[in-house]
Structures are given as structure tokens and as C-alpha cells.
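Asks: Below are the sequence and a predicted model for it; my questions follow.
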Amino acid sequence: MEIKSTSVLPSRYDDFLYAVICEDGNGTQISVVSALARLDVDPWEEAARLDEMIGARAQKRLISMLDRMSGQNWMDDQKKAVASRLVGLLPTSRARSNPMPGSEVSIELLVCVAIFWGFLLATAALTYNDHKTSAVAESHASITPPVQNPSASSDVRIATD
């Protein structure tokens, strides 16, 4: 007989929820789902809440939960390491840490592109202005008759003796 799962709980959080946090005094592994249940917190709601947070905030929240749920004496480094590992298992955190190639653009690149386009626009504006100025000068030159030297005569006389 085949048994089908009828769970309506989102499976996207399984990696996070079933990750082992630590072992209790009896050698039993404590998972995130069991730790959250011990704190009387709905594991799937909390996973969704943590998944919406930025990594550092989610880590702080997990650290505070670790302090409350386990009777262990955690060192700060251990708590940070466990919280960091667990946050990395959340679907959104994984997507952030493994972006598609080219999907993450740095501020420096954006500034360089903005400077480049600014340079191009300034060059185009100056070139257009220079072209417009020379076109105006040429049109004035074709309208205005050339200035003649008043001492020079336009009549050419041929001397005959």
C-alpha cells in the first residue's frame, strides 16, 4: 500500500527546519524544528519570518533562540557559527549567496557606468554646440559681403602710351 504525503506545510524550509543544531545531554540530536517547538513557536511560520529577514537580523534572532532553547553553555563564536550556518540553509539566503552570474552589480560598477555615460553626454553636447557655432559662423560669412580695402581700387586700368 502506497502512502502519500498530504502535508500542506511548505517543504522549501525542510533543509533549514531539519538541520541539526546540537546534541542534548542524552546524545539526542536537536533539530531546528524540535528547538522551535520546545520554544512553543510554530517552526514553519518562524522559518518564513526568518527567511524574509536580512542575514544579520535573522542570525541575531536565531542566537537569541539558541540562548533560550538549549540549556547549553554556548560560546559567542559557537552561537554565531551555528546561526550563520542555519541562516544559510534558508531558501532566500541561499539564493542571495549563489546569485545567477551577472545578477549582482556592485556600486563601483554602477558609478563607473554613470561616469562613462556622463562623459559621453558631455562630449555630445560640446560637439553639438561646437558644430552649431561653426554652422552659424559659416552662415554669417556667406551673407556678409567680404570687407574691401578702401585704398584698393576695383577698377584695373591699363596704361597706354
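Replies: Yes, it's here.

Asks: C-alpha from now on. contacts and neighbour counts both.
Replies: Will do.

Asks: all strands of this protein, in order?
Replies: 20-23, 29-31 (DSSP state E).

Asks: for the shortest one, packing partners?
Replies: Contact here means 3 or more CA pairs under 8 Å, 6 or more residues apart in numbering; DSSP states H and E; on that basis strand 29-31 packs against strand 20-23.

Asks: now the strands of the chain in CSV, with mean neighbour count and distance to residue 13?
Replies: Formatted as CSV, the strands of the chain follow (neighbours: other CA atoms under 10 Å; distance: least, CA to CA, whole Å):
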stretch, mean neighbour count, distance to residue 13
strand 20-23, 17, 14
strand 29-31, 16, 13
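
Asks: The structure to be compared is supplied as follows:
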Amino acid sequence: MTEFSGLESQYDAFLFASLSETDEVTLSVLSLLARQDVDPWQEAARLTRLPKDQAINNLAAKIWKSNSERWSPSEASIVAARLIELLPSHSHVHSSPLWAGDNTGRLTFWMVTWMLFMSVAISGHNIQKSTSDSRALASSVSAAAQEHAVTGSSR
């Protein structure tokens, strides 16, 4: 089992969420996982790292396994989808958009902006260089054509 100092409150909403309630008992995710001899906090952390669909399927299997007479596979999936939304990485709020108030978001924004600026600057320089190279080539072709015309008319 997890040591008490290692318990992570970020999983509390998920672990203490109710799966079902009867007159006598409320079954929480924590009690469901403990009954299956699974460390609830480790499982919450594992589910957080999984892609959302895979996390839902994993939790639904545990719910169905806990009482297949009570839950149909589709009911277990519906409940699991609701519960997975309570995990930090699977909630609707994105963790760090480019415009976030934290320093990481700000740094990301300015790095992307700088890279775009440099790309435009390099592209502009290359276009300018190729245009001047084209003009130089055109003037040398023009000079060669004039020279050829002069030498051809003098014959």
C-alpha cells in the first residue's frame, strides 16, 4: 500500500467519487480498487498516464469485474467515462495552453514566435538572394546576347 505521506490529493475527486449508493453502503472508486487488492493511488496515477479511451476501458473492466451482476459492460463504461473525467489529465481543462499565465506557457509562446520570425527572415533573405541572382543571370544573358548581336552584325 502507499505510504500516508505519498498520498496525492490531486486524485481525491476521482478516488472518493461514488460508483453506487444503496441504503446501507456507498461504493467509492477507492473501495472498489481496494477490494480488488489494487493500490488506489497508484492506479489513479496509472490511469492518468493512459490515453483517455484506454483509461476508460481499464476502469470499466474493473467496475464490471467487481460485480458483473450489478453492472452491464455498457453501464460500467458509462460510469468509467464519468469517473475518468475527474482525473487531472483527463479533465476538460487543458493543462498549459500557449497563453497560460505560468512561465512555461509564456516561454513556449515566445519560443514559437521567435522560430516563426526567424523562418520568415531566412525565407525573405533566400528570396531576395535568388531574385538578385536571377537579375544578375538575366543581365549576363542580355550582355552575351548583345555581344553576339554585335559580333554577328559586324561579320
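Replies: Looks like it came in fine. Bear in mind the structure is a predicted one, so any value in this text is a computation, not a measurement.

Asks: between the strands of the first structure, which one is nearest to residue 132 of the first structure?
Replies: Among those, strand 20-23 comes nearest to residue 132 of the first structure, with 72.6 Å by CA to CA.

Asks: Have a look at how far, on average, that closest one is from the second structure.
Replies: Its aligned residues in the second structure lie a mean 1.0 Å from strand 20-23 of the first structure after superposition (mean CA distance after the TM-score superposition for the first structure).

Asks: and the strands of the first structure as a markdown table, adding distance to residue 123 of the first structure?
Replies: As requested, the strands of the first structure are exported to a markdown table (distance: least, CA to CA, whole Å):
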| stretch | distance to residue 123 of the first structure |
| --- | --- |
| strand 20-23 | 60 |
| strand 29-31 | 62 |
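
Asks: Around residue 85 of the second structure, count how many other residues there are.
Replies: Neighbours of residue 85 of the second structure under the rule other CA atoms under 10 Å: 17.

Asks: just checking, what residue in the first structure corresponds to it?
Replies: Residue 85 of the second structure maps onto residue 88 in the first structure, with residues paired by TM-score structural alignment.

Asks: which ones are touching that match?
Replies: For residue 88 of the first structure, the contacting residues are 94, 97, by CA atoms under 8 Å, 6 or more residues apart in numbering.

Asks: One more pass at 7 Å, please.
Replies: Going by CA atoms under 7 Å, 6 or more residues apart in numbering, residue 88 of the first structure touches residue 94.

Asks: hey, where'd the helices end up in the first structure?
Replies: Using DSSP state H, the helices found in the first structure span residues 14-17, 32-38, 43-52, 55-69, 76-87, 91-97, 107-143.

Asks: Using a markdown table, lay out the ones you listed together with distance to residue 8 of the first structure.
Replies: Converted to a markdown table, the helices of the first structure look like this (distance: least, CA to CA, whole Å):
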| stretch | distance to residue 8 of the first structure |
| --- | --- |
| helix 14-17 | 13 |
| helix 32-38 | 16 |
| helix 43-52 | 11 |
| helix 55-69 | 25 |
| helix 76-87 | 23 |
| helix 91-97 | 18 |
| helix 107-143 | 41 |
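
Asks: Format those as TSV; extra columns: mean neighbour count.
Replies: Shown next, in TSV, are those (neighbours: other CA atoms under 10 Å):
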stretch	mean neighbour count
helix 14-17	20
helix 32-38	19
helix 43-52	17
helix 55-69	17
helix 76-87	17
helix 91-97	15
helix 107-143	11
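
Asks: Tell me which of the ones you listed lies nearest to residue 150 of the first structure.
Replies: Using CA to CA, the helices of the first structure put helix 107-143 closest to residue 150 of the first structure, at 19.8 Å.

Asks: so how far is the closest one off the chain centroid?
Replies: Distance of helix 107-143 of the first structure from the chain centroid (CA atoms, centre = their mean, to the nearest Å) equals 32 Å.

Asks: With stretch 32-41 of the first structure instead?
Replies: Chain-centre distance of stretch 32-41 of the first structure: 34 Å, with CA atoms, centre = their mean.

Asks: now swap in stretch 52-67 of the first structure and tell me
Replies: Stretch 52-67 of the first structure sits 22 Å away from the centroid of its parent chain (CA atoms, centre = their mean).

Asks: Identify the residue range in the second structure corresponding to that stretch.
Replies: So stretch 52-67 of the first structure sits over residues 49-64 in the second structure, by TM-score structural alignment.

Asks: can you list the residues that contact that stretch?
Replies: Here stretch 49-64 of the second structure makes contact (CA under 7 Å, 6+ apart) with 47, 71-73, 76-77, 80-81, 84, 90.
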